[in-house]
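In: give me a 3D structure for the following:
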Amino acid sequence: MPLVEPLPHALEYADRWLAYRRWRLRIPGVQVAVRVGGTLVLDSAHGTADQATGEALSTRHRFRIASHSKSLAALATMRLVEAGRVRLDDEAQQHVPALAGTDAGALLVRELVSHGGGAVRDGDDVAHWHLAADFPDAERLLALARAGVARIPASTEFKYSNVGFGLLSLVVEAVTGSSYADALESLVLAPLGLSATSADLPSDPPADLGPLVTGPLVTGHGALHSEAERATLGSPATGALAAATGAVSTAAELTDLLRTVTDADDRLLEAASRRRMRQQLWSTTGRDGSSAGYGLGLMLREIQGRTWVGHGGAWTGQATRTLVDAERDVVVSVLTNAIDGAAEELAVGVARIVSTALDPVEAPDDEALALARSFEGTFSSIWGRVDVVELGGRLLAIAPTAADPLQAVDVLTPEDADRVRIAAATGMGSGHELAIAERDADGRVARWRGAWHMDAVAAVPGEQRAG
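Out: The predicted structure follows:
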């Protein structure tokens, strides 16, 4: 997809919007990447990698991407399927003799990779998710399998299962004759040339990881639901559940990884396999209440009438989300280092801003576009805050305090160099009225009067006002 002029402008605003949302939600740090047509068009970071030390977050910092690991495991599995080394309808026990005779062994590879096996989510003791015990190793996973993993009959309904993906990793190991980490490296990471992504962290990391690590690891932070301050949380190795939740990556590399399920990217899989991964097998509900679905290692959700695939990740101190528009070859990834980091909300917001630029409502001429953009800026009053920005050919007044930047926006029509007419989003606004811009010596809007009464402020409080 060729990069058109509206896209860089929209990306600049998306990054600014994200920086403000990070500040407003009190998230320590947010890393974001957007890839369009295979080109990394945004790679940015805001805030701190460690709130206690104040270390600035960079685009090189690596995050625990948690359940994104399932998409990586699905990619590895589908490569083995294409090579004829495993079939989606194989029972797990055909490849892992230790599972023979167990309900886990009777589960199909397809059921494991789609959360259709009816298996227990994390086991009967979830202390490892509370940093009170180690994650299960292979021996504990097999013991769980022997005790029985079924909680409902297989292929009955969607039932999310980290244990299921742990069992899938046993199949991958048996088929490849290597550890799951080595299999993921050879099947997925090495072919893409990725150096910051790994299947897991070492269980006993050396004091100096040296050249094996291409970027520092962020510090995870707890939630604010019961405390006034965020606690620092550990980031343990995940043992036999690495395929479910162990992976480490950056936003930039994650957009490259999940781009491999788009129509345009044939580096890893054939077109039929990519379509099969994206096919909705189960219906479910997203954490934000939206209608959602699941395919083979991929979440599905609708944004502005289009289906986006991808995955999210919830880790001890980190929350992450990646969205993929497979048809338009667009990937958005947002990584946060707080357990309540609102990554879903932020990723959807960025995706909506990008979509507005890719599907413009209007196509103004250069003169009209220049006039519209001359009104842009961030403004506030005692009543609220607004971003004035041109997106998709229209001049919009967006409330960055809202979770969805484009849910209810006022459309502004320039009347002349200093006045805009407001088409209010609701009848409660100043519809059909004029807002008057007062400009500074540089021609920037310093304040609004008339139907609005607001003054220019920095895009993020505490920062110098952007030019």
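
In: going forward, measure contacts and count neighbours with C-alpha atoms only.
Out: Noted.

In: what's the burial count for E344?
Out: For E344, the neighbour count with other Cα atoms under 10 Å is 22.

In: and the closest residue to it other than its chain neighbours, what does it touch?
Out: In this structure, E344 finds its nearest non-sequential neighbour in R321, 5.6 Å apart by Cα to Cα, 6 or more residues apart in numbering. Applying Cα atoms under 8 Å, 6 or more residues apart in numbering to R321 gives the contacts 68, 310-313, 333-335, 343-344, 347.

In: alongside the first, I'd like the structure of this one:
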Amino acid sequence: MWRLLSLLTALVLTSPVNAQFGETMQAIEALVDEAMPTSSAPGLAYAVVERGTVQASARGEMLLGSGRAVTADTPFQLGSISKSFTAMAVMQLVEAGEVSLDAGISTYLEEFNGQAGAAITVRELLSHTSGYSTLQGNQSHTDQTGGSDELAARVNRLAELVPAAQRGQRWWYSNANYLILGRLVEVVSGATFADYIESEILEPAGMNSSFVADGEVHETIATGHPPWFTGRRPVADRRTSRVMAPAGGVIASAADVARYLAIMTNGQDDLISAESKALMLQPANVASPFYGLGWFIDVENGDAYHTGLSPGVETIAALSLSEGRGVVVLVNASSGMGFGLTADLLSGIPAIALDDPYVSVGSQLSAKLFFVMLMSLPVFFVAGIVGAWLLRAGLRAKSGVSGHFSLWFPLLTTGTMSWAFLSLVPNLFSVPLNTLSLYQPDMVILLIASSVTGLALAVFRLGVFYLGRNEQIQA
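Out: This is a model prediction of the structure:
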């Protein structure tokens, strides 16, 4: 059966497209012509599927300046689209009678016995209603050894956490949920997560250019390019992350993801039953009105989708549940602050493919001005230090309440700014600063530089004043 399925999904990629499909592809190509230059993305691959007929295309380079062309078969790290694969693996185990969606996770993972999260159900993990917060799922660890047991080690750590909210009460997107589910797949199946996904989903689906992160560097993968001061540079560390595989480590080409989307929209029993597919693609519960099991749900438009973000790579896969359409977009670049925006590619292509409304993000002038301000702050503060020294006589002449206020108030303001830059901003992103630096390295450098130079200016002015006053008193 699996060989037949692989053959059929391969055949759809060579089927002739109808006239309407051709018009859709022409509209997408026109959008790519307009949006790709402003995105500064080195490469792009996308594919559209409609009732089993697939068309794929690609532009640009795998690595900036390399001349190695991106093709429809070039693998990209899918990021959080991988969660849908993990969810499908769990549904396979449910259909095999080995897992129950409403059983507590401690039923399968003994490390949760006696822990605060023991009663969290498999369904709650799949739907992000477990109570684990986004920040809990993004916390940095030092357990990425590359060994086959590092997912088990990470989940052991997660088992010791107290969820930030009561289970089943609120929706909170968290990688923690899918790391735990990945470990569930390992324990119940007896195989590593990578081996299970590759043997039970990727190979049967004919996804021959795809695999699961194994902690190694693969030259065949499109290299990610994070923003770098209005431009781009390739990621320094190109190793794949084995421990994050269940939440973001499936690596696949646009053509292969199209095969996967064709399976998800065919209404047939194959990798999983049609009933299980329908369950995955509908709101999971009252606390999760816009997320199913591994998929976001757009109830208004009747679509399901999932985005993905890896260092320097952005992706999206989307399905029209009523029209039997699907689309995937893979870009080896991530958006900067107002510069190099990828949103028109990642939102515009799916909108055209699924016949949904879309409005361009525009020039994002306010974001650009904020980023330029960030670039200017360290220069301004360093200039202030130089100026404070050159004008030290006037600084030392300050006296009275107003004079001392003008000396100490900058320490309060720059201290508040530093707190906002180094603590508040990471909390807004729900990610530690060192992890944020993998995705927005230029912004993190500017946040740190502004904080350090701002505090340095305030302290330097105080030093010039008080040291100078002491010298005058001694004289």
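
In: ok, back up a step: tell me which of the contacts of R321 of structure 1 you also see in structure 2.
Out: Conservation of those in structure 2, assessed by both residues aligned by TM-score structural alignment, their matches' Cα atoms under 8 Å: retained contacts are 68, 310-313, 333-335, 347.

In: if I pick the residue nearest the centre of structure 2, what's in contact with it?
Out: Central residue of structure 2 (Cα atoms, centre = their mean): L309, 2.4 Å from the mean position. L309 of structure 2 sits next to 78-80, 315, 334 when contact means Cα under 8 Å, 6+ apart.

In: turn the residues you listed into TSV, including distance to G294 of structure 2, secondary structure and neighbour count.
Out: Below are these laid out as TSV (distance: Cα to Cα, whole Å; DSSP: H, G, I helix; E, B strand; the rest coil; neighbours: other Cα atoms under 10 Å):
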residue	distance to G294 of structure 2	secondary structure	neighbour count
L78	14	coil	30
G79	13	helix	25
S80	9	helix	27
T315	15	strand	29
S334	22	coil	26
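
In: quick check: the two most widely separated of those?
Out: The two members of the contacts of L309 of structure 2 with the most space between them (Cα to Cα) are S80 and S334, at 14.1 Å.

In: and I349 of structure 2, how far is that from V382 of structure 2?
Out: Applying Cα to Cα, to the nearest Å, the value for I349 of structure 2 to V382 of structure 2 is 45 Å.

In: those two: who's more crowded?
Out: Counted by other Cα under 10 Å, I349 of structure 2 and V382 do not tie: I349 has more neighbours, with 28 against 16.

In: the closest residue to that one other than its chain neighbours: neighbour count?
Out: In space, and not counting its chain neighbours, I349 of structure 2 is closest to I28: 5.8 Å by Cα to Cα, 6+ apart. I28 of structure 2 has 21 neighbours, counted by other Cα under 10 Å.

In: does I28 of structure 2 touch I352 like I think?
Out: Yes: judged on Cα atoms under 8 Å, I28 of structure 2 makes contact with I352 at a distance of 6.6 Å.

In: reformat the kept ones among the contacts of R321 of structure 1 as CSV; add neighbour count, secondary structure and distance to E302 of structure 1.
Out: Output for the kept ones among the contacts of R321 of structure 1, formatted as CSV (neighbours: other Cα atoms under 10 Å; DSSP: H, G, I helix; E, B strand; the rest coil; distance: Cα to Cα, whole Å):
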residue, neighbour count, secondary structure, distance to E302 of structure 1
H68, 29, helix, 19
G310, 27, strand, 11
H311, 26, strand, 13
G312, 24, strand, 15
G313, 23, strand, 18
S333, 33, strand, 16
V334, 32, strand, 17
L335, 32, strand, 20
A347, 24, helix, 13
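
In: can you tell me which of the residues you listed is closest to A242 of structure 1?
Out: Using Cα to Cα, those come closest to A242 of structure 1 at H68, 10.6 Å.

In: that closest one against A242, yeah?
Out: No: look at H68 of structure 1 against A242 with Cα under 8 Å: they stay out of range, at 10.6 Å.

In: can you give me the strands for the stretch 201-350 of structure 1?
Out: 220-221, 232-233, 248-249, 282-285, 291-294, 299-303, 306-315, 318-325, 330-336 (DSSP state E, counting those that start in this stretch).

In: of those, give the one that comes closest to L434 of structure 1.
Out: Minimum separation from L434 of structure 1 across the strands of the stretch 201-350 of structure 1 (Cα to Cα) falls at strand 299-303, 32.3 Å.

In: rewinding a little: quick check: the residue nearest to the centre of structure 2 vs A10 of structure 2, distance?
Out: Taking Cα to Cα, one finds L309 of structure 2 at 28 Å from A10 of structure 2.

In: could you give the residue range in structure 1 aligned to stretch 27-41 of structure 2?
Out: Following TM-score structural alignment, the partner segment of stretch 27-41 of structure 2 in structure 1 covers residues 13-27.

In: contacts for that stretch, please.
Out: 28-30, 44, 46-47, 336-338, 341, 346, 350, 353-354, 389, 400-401, 459-461.

In: how about Q31 of structure 1, secondary structure?
Out: Under DSSP: H, G, I helix; E, B strand; the rest coil, Q31 of structure 1 falls in the strand class.

In: my guess is it contacts T48. True?
Out: No: checked against Cα under 8 Å, the pair Q31 of structure 1 and T48 is beyond contact range at 10.0 Å.

In: what is the equivalent residue in structure 2 for V350 of structure 1?
Out: Aligning on TM-score structural alignment places V350 of structure 1 opposite I349 in structure 2.

In: got it, and D366 of structure 1?
Out: Looks like D366 of structure 1 stays unaligned there (TM-score structural alignment).

In: show me the helices in the stretch 351-475 of structure 2, by range?
Out: With DSSP state H, counting those that start in this stretch as the criterion, the stretch 351-475 of structure 2 has helices at 365-390, 392-396, 400-419, 425-429, 433-439, 441-474.

In: using CSV, lay out the ones you listed together with distance to D195 of structure 2.
Out: CSV is the format used below for the helices of the stretch 351-475 of structure 2 (distance: least, Cα to Cα, whole Å):
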stretch, distance to D195 of structure 2
helix 365-390, 43
helix 392-396, 68
helix 400-419, 44
helix 425-429, 33
helix 433-439, 28
helix 441-474, 33
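
In: nearest to G52 of structure 2 among those would be which one?
Out: helix 433-439 (35.2 Å).

In: which residue range of structure 1 does the closest one align onto?
Out: Under TM-score structural alignment, there's no match for helix 433-439 of structure 2.

In: ok now that helix, how far from the chain's centre?
Out: Distance of helix 433-439 of structure 2 from the chain centroid (Cα atoms, centre = their mean, to the nearest Å) equals 12 Å.
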